[in-house]
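> Fold the following and give me the result.
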Amino acid sequence: MSTLYTDATLDALREPGDELADATVAALFEKGEVGKFNTLMRYVSTVGSPLPDGLPDVAREYLAATSAPPSWVDWAEMEKARLFFIDNNVHISTALSFASMPACYVVPHVAKLLSATHGLKYPSKRMAETGQFTVYLMQPGAFEAGSRFVPAAQKVRLLHASIRHHLRREGLWDTAALGTPICQEDMIGGQMFFSMLVLDSLHRLGIHMSQSGAESYYYAWRVVGAMLGVDQDAVPKTLEEARQFLDLYMIRHMGPSEEGVQLTRQLIDLYEEVVPGTFFDPIVSALIRHLVGDTSADWLGVPRTPWDTVVKAVPHLLGVLETIEDHSPLGAWALDRLGHLTTVLELSSLTRGRVMHYAIPEQLRGEYGVSDALPPHRRWTPPAPAL
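Got it, this is the predicted structure:
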């Protein structure tokens, strides 16, 4: 039976946070053990690693409770999602960078939270963490010994809890007006940005996707949401429900903000540094505008450029490349390798070659005081707008 989302059902999701992670973080701060936890957890980066001596008991209990994926995981679906990612990795990276992150910035209270967590001067850290997290998820054996995904998910969940802790403790957040920081509605909204909105963006770019591939990719992010503390009773189960939730969420919250403009400017500057030379710099702004639309782009201060028209030809170019891929095994291999190398090089430029460590911030920044098996012709098209 399909879930019907209304303002009332989403309002009810603005108060709950993540009970397990919130209790863990509160205990670590109360006992003054955050610094010790962060130091020791730098040595826990793969599944199956022995926990270091001296780890606080509350942290050890949390890590044990969150060490396994949900019992309902369909591993065949996860493998299909991984193949979908391999087939589309460069396009998914483009969508994450130029659609998902700007979508976060066009929700004013989310932009404020992102500013508080990593500062307006360091968007590369957020982008690197997001990119690295996705790459970890889509590796073979992401949940097996030696994998980096599960520890990353455990740490991200505590990072979110720490932001809630700081903003509440310091009285820097109007909970009555804005709800709990990183509440269930916003966590589900974020899940939609990195799943449904990515699929929308691939469609907008003219990427051929099967219904099965799109559903598998979305399913993988449902598993991610469960591991990040998202209430599975509230999360959309199908792409149709996801469309309904995402449309309503954006109508409820999207709008202009100073933080959104500043974060977007930093994002554009970051990627203009990644693109060699200066001739192609405007394509970054043009891609963002193409993927998020003119209204959101104007709210975010995305400049208009002559490339705005050129970018509209991207789907045609990608269609030519996909024709080569579909009809030439060698061409398919070359394009897949190019996609892999592009993703790795982009991630390397953001991380400066380092592994990103997720840690609980002891204070907030000063500004706030604290390949698919189905035939390619069976294409997926996004569910129609819900509203």
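> From here on, just use CA atoms for contacts and neighbour counts.
Noted.
> What residues sit buried inside stretch 246-258?
Counting neighbours by 16 or more other C-alpha atoms under 10 Å, one finds that the buried residues in stretch 246-258 are L246, D247, L248, Y249, M254, G255, P256, S257.
> Kindly report the same for stretch 76-90.
77-90.
> Repeat that for stretch 45-57.
Within stretch 45-57, the residues that qualify as buried by neighbour count (16+ other C-alpha under 10 Å) are S45, T46, V47, G48, L55, P56.
> Redo these as JSON lines? Include secondary structure and distance to S348.
Below are the buried residues of stretch 45-57 laid out as JSON lines (DSSP: H, G, I helix; E, B strand; the rest coil; distance: C-alpha to C-alpha, whole Å):
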{"residue": "S45", "secondary structure": "coil", "distance to S348": "18"}
{"residue": "T46", "secondary structure": "coil", "distance to S348": "20"}
{"residue": "V47", "secondary structure": "coil", "distance to S348": "23"}
{"residue": "G48", "secondary structure": "coil", "distance to S348": "26"}
{"residue": "L55", "secondary structure": "coil", "distance to S348": "31"}
{"residue": "P56", "secondary structure": "coil", "distance to S348": "33"}
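> F37 and L55 touch, don't they?
Yes. Contact status for F37 versus L55: in contact at 6.3 Å, counting by C-alpha atoms under 8 Å.
> distance of L120 from H340?
L120 sits 29 Å away from H340, taking C-alpha to C-alpha, to the nearest Å as the criterion.
> Looking at the two, which one has more neighbours?
Between L120 and H340, counted using other C-alpha atoms under 10 Å, L120 has the larger neighbour count: 21 against 17.
> Check which helix or strand the nearest residue to the more buried one once chain neighbours are set aside maps to.
The shortest distance from L120 to any non-neighbouring residue, by C-alpha to C-alpha, 6 or more residues apart in numbering, is to L263 (6.0 Å). With the criterion set as DSSP states H and E, the secondary-structure element containing L263 is helix 258-274.
> Which neighbouring elements make contact with that helix?
If contacts are counted by 3 or more C-alpha pairs under 8 Å, 6 or more residues apart in numbering; DSSP states H and E, helix 258-274 sits against helix 101-105, helix 108-118, helix 123-137, helix 282-292.
> next one: the shortest one to chain centre, how far?
Helix 101-105 sits 10 Å away from the centroid of its parent chain (C-alpha atoms, centre = their mean, to the nearest Å).
> before we go on, could you also do this sequence so I can check it against the first one:
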Amino acid sequence: MDLITAHQAAAITGARNWDAVAARHPERTASMAAGLMRGDRLADAVVAEYFDRHGTPDAMPWRDVVAALENRDSPTPLPPALTAFLDAVGTPPSWYDPALARAGAMAWWRFGSLQSSTLYQSLIYGYQARGFTRPLSATGRLTEGTWDRVQSTARWVALATAPECMEIGHPGWVQTLRIRLVHAMVRHHLVRQWWDTEQWGVPINQTYSQLTITAGFLALPLRIGHDFGLRYSAAEREAITHMWRWIGSVMGVDDDLLPRSFADAQDIDRVARAFQMEPDPDARTLVSALLDDGYRTEVPLPPLPPVVANAINGAVHTVTRPVLRTLFASVSTRWVDEDVASAMGLRATPLHNVVALARPLVRSREVLRALGVLGSDTRVAQRELRLVTSQLGIDLADPDAGRYGRVA
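Model (predicted):
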């Protein structure tokens, strides 16, 4: 069911001014409205097939379904829907250029530590949308496991954006498909149990996925980076866009919803930001949980026994958390509309100007990079990648780097 009225779209999304935005951007909003009623046909078929066969002699255990993502040449015959899924994901679209995606990854990781820190803003961006918060509320994951959710999502972003990791069969590609099937499983359970599709749209729908990839993980981090003083060339922006377009395609976002250029991504983001959102009441709870338990303050203490180091870091985190909570909450208001920020419990303070204080440091670092003092751009990106992945416990040399269980 793709047909949907403007009134339904406004109710599903919480956008108070849907009609006004639709009048200015009729084609874009029409595709967004239709996407609210669409899931992921291929992944949903895999999950439906799994439950249809469950308990029968030819049933395949779920662990084997997931394992097939890494071992597509298994001699064991695979069910039809899973075979169709693997055939589709193993055949990239005609527009995909692996070299351009790798160039985007190298540009992204040139300042990867800053880009990785924007994950918190990407999550807060998502929390303003009811389509994001309702599935979390339905699964009881509002305040539980926040740290694990942030860490697992950060690991996925690192794997998906690391150079070459998103190529077919590589860890980022495998992990992205794992998440895609998890989303399909969540969709299946919610719709079968109590989810009101007509009132709320399809859970984890195409429009939610489009905006998560294009606005939350692409446009927003680049806008934040620009605010900090980070500059990309036009070619680098196009390469980064291509990288995220490919990630979105593997994640199951319909091709017509993915950005074809950086200008297209900006337009999608601009339309999304034009909506006057009314967040679900659970959004405040999610933001509060993120600010309370979405980070850890850790000091490297390699010479000490783990028990002692953990105790010291626990004490440091307890002391610094109130200050950091206020800082993160204030800085986050720079990139969220004032009304939405207030609804989610965020309040601007003079601390949000810390971004302006950091800007000269970022620009100085970029000058040193341009002069070659920090080494080649490739060396810089590799160094940033090692820094972030080591903090996340990822060893990219390990063939099992993509095995992280629940992510996102």
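> Would you pull the TM-score for this pair?
Structural agreement between the overlaid chains, expressed as a TM-score with TM-score structural alignment, normalised by the length of structure 1, amounts to 0.78; 352 aligned residues with a C-alpha RMSD of 3.3 Å.
> Let me know the closest of the buried residues of stretch 76-90 of structure 1 to V106 of structure 1.
Closest to V106 of structure 1 out of the buried residues of stretch 76-90 of structure 1 is V90 (23.8 Å), distances taken as C-alpha to C-alpha.
> Pull out the buried positions in stretch 322-335 of structure 2.
Residues of stretch 322-335 of structure 2 classed as buried by neighbour count (16+ other C-alpha under 10 Å): L324, R325, T326, L327, F328, A329, S330, V331, S332, T333, R334.
> Same question for stretch 314-322 of structure 1.
With the criterion 16+ other C-alpha under 10 Å, stretch 314-322 of structure 1 contains buried residues V314, P315, L318, E322.
> Contacts for the longest helix seen in structure 1 next, please.
Of all segments of type helix in structure 1, defined using DSSP state H, the longest is helix 329-351. Residues outside helix 329-351 of structure 1 that contact it (C-alpha atoms under 8 Å, 6 or more residues apart in numbering): 86-90, 93, 124-125, 127-128, 131-132, 274, 324-326, 354.
> hmm, 7 Å instead?
With C-alpha atoms under 7 Å, 6 or more residues apart in numbering as the contact definition, helix 329-351 of structure 1 has outside contacts at D87, N89, V90, S93, S124, A128, G131, Q132, V274, I324, E325, D326.
> What about the fifth one, how many residues nearby?
So that's S124 of structure 1. S124 of structure 1 - counted by other C-alpha under 10 Å - has 19 other residues nearby.
> Among the buried residues of stretch 76-90 of structure 1, name the ones in helices.
Members of those lying in helices (criterion: DSSP H): 77-90.
> Including distance to T3 of structure 1, could those go into TSV?
Rendered in TSV, the data for those read as follows (distance: C-alpha to C-alpha, whole Å):
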residue	distance to T3 of structure 1
E77	22
M78	23
E79	27
K80	25
A81	24
R82	27
L83	29
F84	27
F85	28
I86	31
D87	31
N88	30
N89	31
V90	33
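> any idea which of the contacts of helix 329-351 of structure 1 is closest to V156 of structure 1?
Q132 (12.1 Å).
> Can you tell me what that closest one aligns to in structure 2?
Under the alignment by TM-score structural alignment, Q132 of structure 1 pairs with R155 in structure 2.
> Look up how far R383 of structure 2 lies from that match.
From R155 of structure 2 across to R383 of structure 2, the span is 17 Å (C-alpha to C-alpha).
> do the same with V308 of structure 2
29 Å.
> what does V340 of structure 2 give?
Relative to R383 of structure 2, V340 of structure 2 is positioned 37 Å away (C-alpha to C-alpha).
> Would you mind finding the match for G141 of structure 1 in structure 2?
Using TM-score structural alignment, G141 of structure 1 lines up with E164 in structure 2.
> Check which helix or strand that match maps to.
For E164 of structure 2, there is no helix or strand it lies in under DSSP H and E.
> what about it, neighbour count?
Neighbours of E164 of structure 2 under the rule other C-alpha under 10 Å: 20.
> Same question for H165 of structure 1.
18.
> That one: what's it in contact with?
Applying C-alpha under 7 Å, 6+ apart, one finds that H165 of structure 1 lies in contact with A26.
> Same question for the longest helix of structure 1: list its buried residues.
Within helix 329-351 of structure 1, judged by 16+ other C-alpha under 10 Å, the buried ones are 331-332, 335-336, 339-340, 342-344, 346-347, 349-351.
> Repeat that for stretch 219-235 of structure 2.
A219, L220, P221, L222, R223, I224, G225, D227, F228, G229, L230, R231.
> so what's the counterpart of the first one in structure 1 up against?
Pointing back at A219 of structure 2 there. Across the two structures, A219 of structure 2 finds its equivalent in M196 of structure 1, going by TM-score structural alignment. Applying C-alpha under 7 Å, 6+ apart to M196 of structure 1 gives the contacts Y218, A242.
> Report the separation between M196 of structure 1 and V110 of structure 1.
In this structure, M196 of structure 1 and V110 of structure 1 are separated by 18 Å, where distance is defined by C-alpha to C-alpha.
> between the buried residues of stretch 219-235 of structure 2, which is nearest I312 of structure 2?
The shortest approach to I312 of structure 2 among these belongs to F228, at 31.7 Å (C-alpha to C-alpha).
> which residue in structure 1 lines up with T389 of structure 2?
Correspondence of T389 of structure 2 to structure 1, assessed by TM-score structural alignment: V344.
> I'd like to check the angle between the helix holding L263 of structure 1 and helix 108-118, please.
Following axes from the mean of the first three to the mean of the last three C-alpha atoms, to 10 degrees, one obtains 60 degrees for the angle between helix 258-274 of structure 1 and helix 108-118.
> Check what contacts helix 258-274 of structure 1 and list those residues.
Contacts of helix 258-274 of structure 1 from elsewhere in the structure, counted by C-alpha under 7 Å, 6+ apart, are 102, 105-106, 108, 111-112, 115, 120, 123-124, 281, 284-285, 300-301, 349.
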